[in-house]
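Q: Need coordinates for the below:
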Amino acid sequence: MSFPQHESRLYNKELSPESASGTWNTRSLFNWWMSAWHSLGGYTVAIGLFALGLMGWQIVIAFSLGIIILYFVNNLSGVAGQRAKVPFPVFARASFGVYGANIPALLRAIVAIAWYGIQTWLASSVVMLLAVKLWPNVEGLQATNFLGLSILGWICFLALSALQLGVLLGGMEAVRRLSDIAGPTIWVAMIALALWVLSQAGWKIDFSYASSELGGAGTQTLSMAAAVFIIVAYFAGPSLNFADFTRNAPSAASVRKGNRLGLLINAIAFGVISVVIALASVEVYGEAVHDPIELMADIDSVTLLIVAILAVSLATAGINIILNFVSPVYDLINVWPRFFTFKKAGILVAVLSVVITPWNLFASPAIINHFVGSVGALMGPLFGILMVDYYLLRKGVLHTDELFNEDPSGIYFYRKGYNVRAVLALAFAGLLTIMMSVIPALVSIAPLAWPVGVIAGGGVYYLIARGHVPISPGDRETHTGRIPSVEGQQ
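A: Predicted coordinates for the structure are as follows:
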């Protein structure tokens, strides 16, 4: 150890390799992926591809291609996290600087907290449906509204928020145990829902169904490309901070195998069954039903309904914790390591998710598209910069102790704790992706913002940072040419 790590203001045990448990084996990561994909959001994103004018079989292909891309993307970020054994915001210190890493950390936290609140509210809507079915008298609580939500809605929302917080306060091992349960559980609901709607459809579906008139070959090709990267973009944030979980994996091989089973096999199967449910709903309702809650509301069997709702509620809570809760907790700890603990940061995230009144947020297309959407568009540039820095410029060499070194002589200190080259690359690529996401004239290419961001962010960073990235502490002391001096860094 090159410096007194524990005395650094950048140090926090929960951020350090000391807290990496090594217990997230292949099975745990496989269940993690099941929890990540098996949700109302995953179903809605898959079925939403019909809006692009694609046929059922084309959606299955596009969904599968998107998953294949995500498999390679998460192998990169996951293996890097397993080797470094630190969460995403600490890993980002190598490329953005020990203080500059708060830029990607806070950007990721904003997106995660917004979607955490939204997903909690969506899950509470399922709980409300169950409550009304079991106790019809509570329906009267839906008549009174406060801040845009009914009294029954508030009760279900706050109850689910408290339950999720309770899991997180148990630490990462409690999160892992929930993931092990929640992931497989949703298959019960999905299979039950698929069998029910298929029976209603007379056991027939049409994979050539399209919700709108098909365009020419060029239009269909663009729509297919858009569909592929919509699937990738849906998981852009979690792919960025995948290290939060793989740091606890025992080996790189376990990460790759968990990704192979959980993504290539499981996620593709989930996409196929989602399309089957949607196509069966076309036979019953005349159009693809985008919200599975609508299908559940029509189920006559109380037993089947209860099983489906409980499974969906558990699965939604599981995905919410692993994708939208853990990330901002680590991000907040990284901002103020000496103050925040896992529990303190978790409580703050839970409070913020209520303060933003997510139902109002979700109801405003302007906020979702222009604020959350534009911040989300920065996930591609951030991923490109981090992966280029680690794999191409540093050749996979990372000095973990130095990530907690606040001394100006530290190799990841750069200038005043910030690597301006990484910030400039993010600003350039981020401007491109934000324009693609929010300018109406560019709406047709908006789904391509993620790959454009990865290429632009990673490419620009490689060009301006090559030859100026320290590989080891000796680079500063011996002046090897990678970094001529502390003062000369940008």
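Q: from here on, contacts and neighbour counts on C-alpha atoms
A: OK.
Q: can I assume residue 249 is in contact with residue 23?
A: Yes - look at residue 249 against residue 23 with C-alpha atoms under 8 Å: they come within range, at 6.1 Å.
Q: And the two? Which one has more around it.
A: residue 249 (27 against 15; other C-alpha atoms under 10 Å).
Q: which SS class is the more buried one?
A: coil (DSSP: H, G, I helix; E, B strand; the rest coil).
Q: In what element of secondary structure is residue 256 found?
A: Assigned by DSSP states H and E, residue 256 belongs to helix 252-259.
Q: Tell me the buried residues in that helix?
A: Within helix 252-259, the residues that count as buried by 16 or more other C-alpha atoms under 10 Å are 252, 254, 255, 256, 257, 258, 259.
Q: same deal with stretch 144-162?
A: 149, 150, 151, 152, 153, 154, 156, 157, 158, 160, 161.
Q: One more, please, to line up against the first structure:
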Amino acid sequence: MDHAESGTMAADGGFAGDTGLFNADLAPVPPAGRDWSWVNMSTVWMGMVHNVVAYEAAAGLMQLGLSALQSLAAVAVAYFVLFVAMWFNARPGTAYGIPFCVLIRSSFGPRGAQLPVVIRGFCAIFWFAVQGYAGSLAIDAIIGTLIPAWNTLTMPILGMALKGWVAVALFWALHAWIVSHGVHRIRNFELIAGPLVILVGLLATAWGLTVAHGVGPLFDQPSRLTGTDAWLTFCVGVTGMIGIWSTFAVNIPDLSRFVRSERDQVIGQLIGLPLTAIVFTAMSVVTTSATILVFGHPIWDPVQLLLALHEPWVLLLGGVTIIVATLSVNVAANIMPAAYDLVNLMPRRLGFNSASMLVLVIGLFFAPWLWFHNANSIFAVLGGIGGLLGPVTGIMLTDYYLIRRQRLSVPELYRYEGRYAGRGGWNPAGVWAFLIGGTCALIGAVVPALHTIYAFAWFIGIAVGAAVYGVLATRRRAVEGLSPARA
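A: Prediction:
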């Protein structure tokens, strides 16, 4: 161990940890600082659920051939499963005030934890780039409506028109403004953003019901799939919807660490996640079904729908809503966890604000404009991410509830030596469970004969990861004679 790793630094209340694992942004939130109520938790989730990618993913289920009712059923199943996973994975954050990148050290070791943290950070930045590009399309459409000359800025640069680059730059600047004052500004922004998006979503739903003259014609659109194809597509849809939030099922402690009680986090997530998500999805399905009646084909991109309506005031109102919704999900679900992950990698060099700005820069290198407009590519990426992070969720749940029995030594989570050190900072049980679970989940993507099981990637990953970790960690405890508290 080098000198930098063995040093300590003080925090509030005299808490100390090794400098390679600790700084003020990673320190446990003291009970007095956990002031988020269930209202804050639910509005944060409202702001995250109401986003362009979730809208397009739900509407994209219909483009893949499912009926409106089948699409709603797929979403309901996915979000109920997610709620249960997030409910249980959020509890240690609320109980101990620690973020994901610290909690994961319990099951992977202080050095091994960097593996899931890097993958989670990569996914968060990827989604930031996707959402950011989606929001920039709304800015492009609004400016093009107000200033027709804007639409002549079509010179291509690295696969995107000049006007697109300017729109991206403007949207990135809005992100920077919101995150520049830390977590509390994010919380306050979500109090406004979540309810606003619901209101405009209701207007879009009213339009859909008006042009269809009621609910009947919208839900009478039959499925284009039958038999096995219908069930496999349904499973792909469920896994894909889970894939949108599988990243957050892992790092939900990043939010729950600020919540004042277990009751607040459960009620807040129940209202903000499955209930709001199902309502929002119903809105997107109704609206997309209406586009089939009006235009003869589904329009699953909300910006393209706004342009197709040829009403400037509708475009402005809808475009601003898309911008607010995208900012809402990006700052809470993508920038915030990615920033914590970067701080965890370099705690002596980065704080939350500087790490947030670094996320904005790195996000550009994902170039989402090169592949964004394709429902199949979105579901392929969603399924892959879900399969890869499923094992991490399973490992975390097994470690906290079965191996640790909900008891953690918080000071030792910030040290290279101690009960969580494993072997040289690596917990073999966590690493092997992740590798085996991830392989089982994703093998269907590369082996044609096993392609069918890829539709269940997240479920396979979480089950295999949990089972392998449980066996290996229990065996280690038995061999070494450790109690649950010392395992």
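Q: Got a TM-score for the pair?
A: Laid over one another, the chains give 0.90 as their TM-score (TM-score structural alignment, normalised by the length of the second structure), with 473 aligned residues with a C-alpha RMSD of 2.7 Å.
Q: how much does the helix holding residue 256 of the first structure stray from the second structure?
A: Mean deviation of helix 252-259 of the first structure relative to the second structure after superposition (mean C-alpha distance after the TM-score superposition for the first structure): 0.6 Å.
Q: what range in the second structure matches that helix?
A: Here helix 252-259 of the first structure aligns to the second structure at residues 262-269, judged by TM-score structural alignment.
Q: what's that stretch in contact with?
A: 36-43, 45, 83, 87, 90-91, 94-95, 256, 259 (C-alpha atoms under 8 Å, 6 or more residues apart in numbering).
Q: quick check: longest helix of the second structure.
A: helix 114-146 (DSSP state H).
Q: Run through the strands of the stretch 201-350 of the first structure in chain order.
A: Under the criterion DSSP state E, counting those that start in this stretch, the stretch 201-350 of the first structure contains no strands.
Q: where along it do the helices fall?
A: Here the stretch 201-350 of the first structure has its helices, by DSSP state H, counting those that start in this stretch, at 217-234, 236-240, 243-246, 252-259, 268-285, 292-297, 302-319, 326-335, 342-355.
Q: Distance to residue 382 of the first structure added to the buried residues of helix 252-259 of the first structure, as TSV?
A: Below are the buried residues of helix 252-259 of the first structure laid out as TSV (distance: C-alpha to C-alpha, whole Å):
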residue	distance to residue 382 of the first structure
252	22
254	25
255	21
256	22
257	25
258	24
259	21
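Q: now for residue 435 of the first structure: what does it line up with in the second structure?
A: In the second structure, residue 435 of the first structure lines up with residue 443, judged by TM-score structural alignment.
Q: next one: residue 124 of the first structure
A: Counting by TM-score structural alignment, the partner of residue 124 of the first structure is residue 136.
Q: excluding its backbone neighbours, what's nearest the residue mapped onto residue 51 of the second structure from the first structure?
A: Residue pairing (TM-score structural alignment): residue 51 of the second structure is matched to residue 39 of the first structure. The spatial neighbour of residue 39 of the first structure that comes closest, neighbours along the chain excluded (C-alpha to C-alpha, 6 or more residues apart in numbering), is residue 316 at 5.3 Å.
Q: ok, how many other residues are close to that neighbour?
A: Residues near residue 316 of the first structure, counting by other C-alpha under 10 Å: 28.
Q: for residue 472 of the second structure, same thing?
A: Based on other C-alpha under 10 Å, the number of other residues close to residue 472 of the second structure is 16.
Q: In contact with residue 161 of the second structure, which residues?
A: Applying C-alpha under 8 Å, 6+ apart, the residues contacting residue 161 of the second structure are 153, 154, 155.
Q: now do residue 66 of the first structure
A: 227, 228, 229, 230, 231, 232.
Q: which of those still touch in the second structure?
A: Here is what carries over to the second structure from those, by both residues aligned by TM-score structural alignment, their matches' C-alpha atoms under 8 Å: 228, 229, 231, 232.
Q: of all those, which comes closest to residue 447 of the first structure?
A: residue 229 (5.9 Å; C-alpha to C-alpha).
Q: Alignment lookup: that closest one to the second structure.
A: For residue 229 of the first structure, the residue aligned by TM-score structural alignment is residue 239.
Q: mind checking how far residue 273 of the second structure is from residue 197 of the second structure?
A: Here residue 273 of the second structure is placed at a distance of 15 Å from residue 197 of the second structure (C-alpha to C-alpha, to the nearest Å).
Q: Could you do residue 477 of the second structure as well?
A: Counting by C-alpha to C-alpha, the gap from residue 477 of the second structure to residue 197 of the second structure is 49 Å.
Q: ditto for residue 162 of the second structure
A: According to C-alpha to C-alpha, residue 162 of the second structure and residue 197 of the second structure sit 29 Å apart.
Q: Count residues in the vicinity of the match of residue 51 of the second structure, would you?
A: Residue 39 of the first structure, neighbours per other C-alpha under 10 Å, totals 28.
Q: Equivalent analysis for residue 135 of the first structure, please.
A: Neighbours of residue 135 of the first structure (other C-alpha under 10 Å): 10.
Q: Pull the contacting residues for it.
A: Contacts for residue 135 of the first structure were tallied using C-alpha under 8 Å, 6+ apart; there are none.
Q: mind checking what it lines up with in the second structure?
A: By TM-score structural alignment, residue 135 of the first structure lines up with residue 147.
Q: who's in contact with the closest residue to residue 58 of the second structure other than its chain neighbours?
A: Closest residue to residue 58 of the second structure apart from its sequence neighbours, by C-alpha to C-alpha, 6+ apart: residue 281 at 6.2 Å. Counting by C-alpha under 8 Å, 6+ apart, residue 281 of the second structure touches 54, 55, 58, 72, 75.
Q: my guess is the first one meets residue 244, correct?
A: Yes - the pair residue 54 of the second structure / residue 244 is scored as a contact, 7.2 Å apart, by C-alpha under 8 Å.
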